[in-house]
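Engineer: here is a sequence with its predicted model. Questions after.
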Amino acid sequence: MSIATPSPRFTDPAVFGRVAVLMGGTSAEREVSLDSGRNVLEALRARGVDAHAVDGIPALIDALRGKQYDRVFNILHGNKGGGEDGVLQGALEALGVPYTGSKVLGSALSMDKIRTKQVWISEGLPTPKFVRIAPGSDLRAAAASLGLPVFVKPSCEGSSVGVFRILADSDLDAAEAFAAIYAGELLMEQMVQGDEFTVGIFGDLALPSIRIVPAGEWYDYHAKYIADDTQYLCPGLEGDDETTIRDLALRAFRAAGCSSWGRVDVMRDRRHGFQLIEINTAPGMTSHSLVPKAARQIGIDFETLCWMVLETSVDTAAGPEVGAR
């Protein structure tokens, strides 16, 4: 299936003004964000953009109060000091500073896996059965209600931080130890038996799917960011199946109030078909990251991808928002 390749809207880097590439922060995904941020910064500068690294939200707010930047390329990951939970977006909206990525609602909702799934269910979209685990709740009772195998994960983290694969009752020991020290809610969901996919979203376009084939038993933090033997097959599917997964991902992205760009993770259950897992509103831009791989499949190189993501912060109806300094 052919996909029409979008083209950049601008050619002059001056349209962006002075750009803050926001990275690092204080979330559990700091190191991944720093890696992503360095790559984005290099790509934008290579295209002539006046781009500068800013580490974390407090440093950004101080700089914006001093009128140092015209817009923000947000490549923070995670919450609690990461830039994906709506807090950063709310601050930038209040300051009138344009930025990349989803707005307040889409960012806050999709950061919370439990609430995202509740929205999907209300929209009739498929997602694995789950149980919300409040702090202090009984994990073993929840596992018994769902039936093994299950995954246990924080509702508001990413990059496979704090994820446990529960195949037998004995596997719950480690998850219980983590739950005892973790202050937030946990999500326990039925494990999908089948293939793992991800679909990058850019505006109204769903990029070609990627089928993820880790060398190990599952796609954990090591397989995502360290291992070189994970296979990424793009496009991950063909024909009607590829059309279906891309359509489902775009519907899921919109249902959660997301916009600009992002990534939707999907599994294909051997019995029940495609199942939505989660949304990432500030996808990684590391050497192992998936949105750049999908973009390359339709002829968009990394530098152009970063440029076009930055373009989403420009409201063409109102004209470029340059000159805030």
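Structural biologist: The structure has been received and is ready for your questions. Residues are numbered from 1 along each chain as shown.
Engineer: only C-alpha atoms for contact and neighbour calcs from this point on.
Structural biologist: OK.
Engineer: now the most centrally placed residue in the chain: how far from Gly106?
Structural biologist: Per Cα atoms, centre = their mean, the C-alpha nearest to the average position across the chain is that of Asn280, at 1.7 Å. The gap separating Asn280 from Gly106 is 10 Å, by Cα to Cα, to the nearest Å.
Engineer: over to Arg296?
Structural biologist: Taking Cα to Cα, one finds Arg296 at 26 Å from Gly106.
Engineer: for Gly236, which residues are in contact?
Structural biologist: Gly236 makes contact with 197, 208-211, 242, according to Cα atoms under 8 Å, 6 or more residues apart in numbering.
Engineer: buried subset of the residues you listed?
Structural biologist: Among the contacts of Gly236, the ones that count as buried by 16 or more other Cα atoms under 10 Å are 197, 208-211, 242.
Engineer: in stretch 97-110, what's buried?
Structural biologist: 97-110.
Engineer: Serialize those residues to CSV and add fields for secondary structure and distance to Leu290.
Structural biologist: CSV is the format used below for the buried residues of stretch 97-110 (DSSP: H, G, I helix; E, B strand; the rest coil; distance: Cα to Cα, whole Å):
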residue, secondary structure, distance to Leu290
Val97, coil, 28
Pro98, coil, 25
Tyr99, strand, 22
Thr100, coil, 18
Gly101, coil, 16
Ser102, coil, 18
Lys103, coil, 22
Val104, helix, 24
Leu105, helix, 24
Gly106, helix, 21
Ser107, helix, 19
Ala108, helix, 22
Leu109, helix, 22
Ser110, helix, 18
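Engineer: adding another structure so you can compare the two:
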Amino acid sequence: MKIAVVYNRESQAVINLFGTQNREKYGLETIKRIKDGLTAGGHEVKTFEGDKNLIKNLEDFMPSVLSGERPGLVFNLSYGIQGRGRYMHVPGMLEMLGVPYVGSGPETHALALDKVVTKILLMQQGLPTPKFAVLNKPDSPLVENLKYPLIVKPKDEAVSFGLRIVNNEEELREGVRVIYEQFNAPTLVEEYIEGREVNVALLGNNPVEPLPPVELVFHNGPKIFTYEDKKNTSGRTVEKVCPAPLSEEETKRVQDLAVQTFKALNCYDSARVDFRIDQDGNPYILEVNSMASLGSDGSLVFAADKIGLDYTKLVNRLIDVTCERYFGKDFFDEESHKSSSTADKLFRRVTQSRSKIEADLKTWTNMSSRTEDAVGLSSVRKLFEERLGKLKLDQVDALTNGRSAWTWETKAGLTDGTLLVVPIDVPGGRNGFPIPYRREQEWVFGEGIASSRGGIATVLAALQALKEEKLLSKTKVGVFFYADEGRGMRYSSQMLVKAASRAKQVLVMQPGFAEGKVVDQRRGTKEFQLIIEGDPLRIGKESKSSDVLSYFIENAEKLKSLNSRKKKVAVSVQDMKSERYSVLMPHRVTATLSVTYLDETTATEVEQELKKLFSGAKSGMKTYMEQVVDRPPLLRKKLNPIIARLKEWTEAKQLPFGIESSLLSTAAGVIPSETPVVCGFSPASRDLYTPNEALHRIELVQRSLLLALYLQGE
């Protein structure tokens, strides 16, 4: 699964820096060990700083998931950047985002960081903790009857910041003054328990597993574990002994108290509880570390190793207990996976390949293949053929012209199967620079990413999933891809008709609409090239003749009268250019006129009106009009078996689905009327055929899954 290791180290990327700054940092070596351990456990791992950019980074790394798909996970190491409640910041963000994470929630960190609140909770639960008082300022009176020596420490700091033993009033006031000046915080004062220092690390949730107790042995200096000891700057060595040399009864006693403390503060996954054991063997709970250190010298790591959990096993065990908490005990149940249905197996194949699918989409998008770019088209064709060959598909020579159309089929053949129709060209000439791939949370951008590349990536992802489940060779599938979408399929349409006549059904891999909508009706398109020629005229010269540009503009305005919403027909000028000599008026106008329609009779009538409109050229002018594109419409049918089957699958897997009609013509229009066809099977698009063309990111996975499910036919 995808795991983001989130920590705080160097970044101070916040809107404003103020207040208490974090002094706790994980070393780069520890972060690397955790990442390497998780990678060794089979996970896809990235590391991020826990700053204001975290949401964007997680959105990019962990996009929205499908219903039934387990989301990614955050391995939280974040101590925060600033503020008194900084442990809570990243968990709070993750709660808001709906991202599962390792470790306790923000409410637990708030309790554990406030040592006074922790002690009050422990006392309410009847759990032993040293007597204490709180001094807000250096001169605050100590009214509680506490016996020296005492311990002073900030009430809401960690890793023993400001910790020291005081033996009299003078030392107490000095200790409180230092804490007040350094941390601007009240001081927790508690009785010092003469004796041994022991801690118990805990793993899991239900049940919580206490690890063997660890004793800290102080050979010289004060018998407390200071910040300098933890950072190895005190000049002394504090020995860790595990299991601590306690009696069986004493061991069980501190372990039981640790578990009760873990539950009292509502900790999750792991923690560490620190104890002092007095000379009579009575344990006292000092505090709870809700983010027990995973540094190589930490007590949690030390104790885990003693029970056979080396570092790699420990970090992966933390993932296991977290996943069990979020997703249930059968999360890693291989037997339940083996007995699942073909549909469930395909679901896992596709969803677990999400990163590969997006990487594949990026590869295709960054390969330029505009309609007029023969070299780019050749590169894309060769790579597509190479990929189909690896999937064990074979080229069908009788359905391939080698120039604009190619057909490949599985071992089971195309006959009475499903034909997938994919354009490999991006409509347009070779002008301008290609638009590179870029990714956001919901949308991915790039040249032709929706009009061509989304279809290619979806087809390959679905076929790959079928191959991995050993289903592809037995599935009747053909792939027809063509390279003249930008020319209105002028050269490939006849070959597509032949290929479709063999198939039982056809899916056209053009972009659909948001919310999973496919297209079952599209308008047809007729394009005409119009040429108007006349005499070259001088600017300002009086003449009975009209210049050709003015004549064209005058008549182009009249095209609006041919539009009809009722008849579902629209006429427009798609292109226009003029030619002239030096300072003379234009003597030639060339224009492309487009007619989109549903009814062929209506389109023929409009064509006649166009000819009539431009046939009455004025004196000295000549007009020529020729049809250059003829793309038939896709007409909606009342009973489309493809739609019915897609509805079944989308309802079963809780995928979005709907039906839409479109004004744009596609290859679907040339499919013989007796062959069921659905268009718009590729992911939804935005700003199609513009520099801002985008593809809906989650639909890339949804459509790949739906295509795989549909093709396997279960």
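Structural biologist: Alright, I've got the coordinates. Just so you know, these numbers come straight off a predicted model, no measurement behind them.
Engineer: spatially nearest residue to Leu135 of structure 2 (excluding sequence neighbours)?
Structural biologist: Thr187 (5.2 Å; Cα to Cα, 6 or more residues apart in numbering).
Engineer: how many residues are close by the one you found?
Structural biologist: 28 (other Cα atoms under 10 Å).
Engineer: that older thread, take the contacts of Gly236 of structure 1 and keep only those in helices.
Structural biologist: Glu242 (DSSP state H).
Engineer: okay, the contacts of Gly236 of structure 1 in JSON lines with distance to Val40 of structure 1 next?
Structural biologist: Shown next, in JSON lines, are those (distance: Cα to Cα, whole Å):
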{"residue": "Phe197", "distance to Val40 of structure 1": "24"}
{"residue": "Pro208", "distance to Val40 of structure 1": "22"}
{"residue": "Ser209", "distance to Val40 of structure 1": "22"}
{"residue": "Ile210", "distance to Val40 of structure 1": "22"}
{"residue": "Arg211", "distance to Val40 of structure 1": "24"}
{"residue": "Glu242", "distance to Val40 of structure 1": "29"}
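Engineer: return the subset of the contacts of Gly236 of structure 1 lying in strands.
Structural biologist: Among the contacts of Gly236 of structure 1, the members found in strands (DSSP state E) are 197, 210-211.
Engineer: what's the match for the residue nearest to the centre of structure 1 in structure 2?
Structural biologist: In structure 2, Asn280 of structure 1 lines up with Asn289, judged by TM-score structural alignment.
Engineer: my guess is its match meets Asp114, correct?
Structural biologist: No: Asn289 of structure 2 lies out of contact with Asp114 (Cα atoms under 8 Å); the separation is 10.9 Å.
Engineer: give me the common contacts of those two.
Structural biologist: With Cα under 8 Å, 6+ apart, Asn289 of structure 2 and Asp114 have no common neighbours.
Engineer: which residues touch the closest residue to the residue nearest to the centre of structure 1 other than its chain neighbours?
Structural biologist: Among residues not flanking Asn280 of structure 1 along the chain, Arg263 sits closest, at 5.1 Å (Cα to Cα, 6+ apart). By Cα under 8 Å, 6+ apart, the residues touching Arg263 of structure 1 are 198-201, 279-281, 283, 291.
Engineer: give me the element Arg263 of structure 1 is part of.
Structural biologist: Assigned by DSSP states H and E, Arg263 of structure 1 belongs to strand 261-269.
Engineer: and the gap between Met123 of structure 2 and Val6 of structure 2?
Structural biologist: 34 Å.
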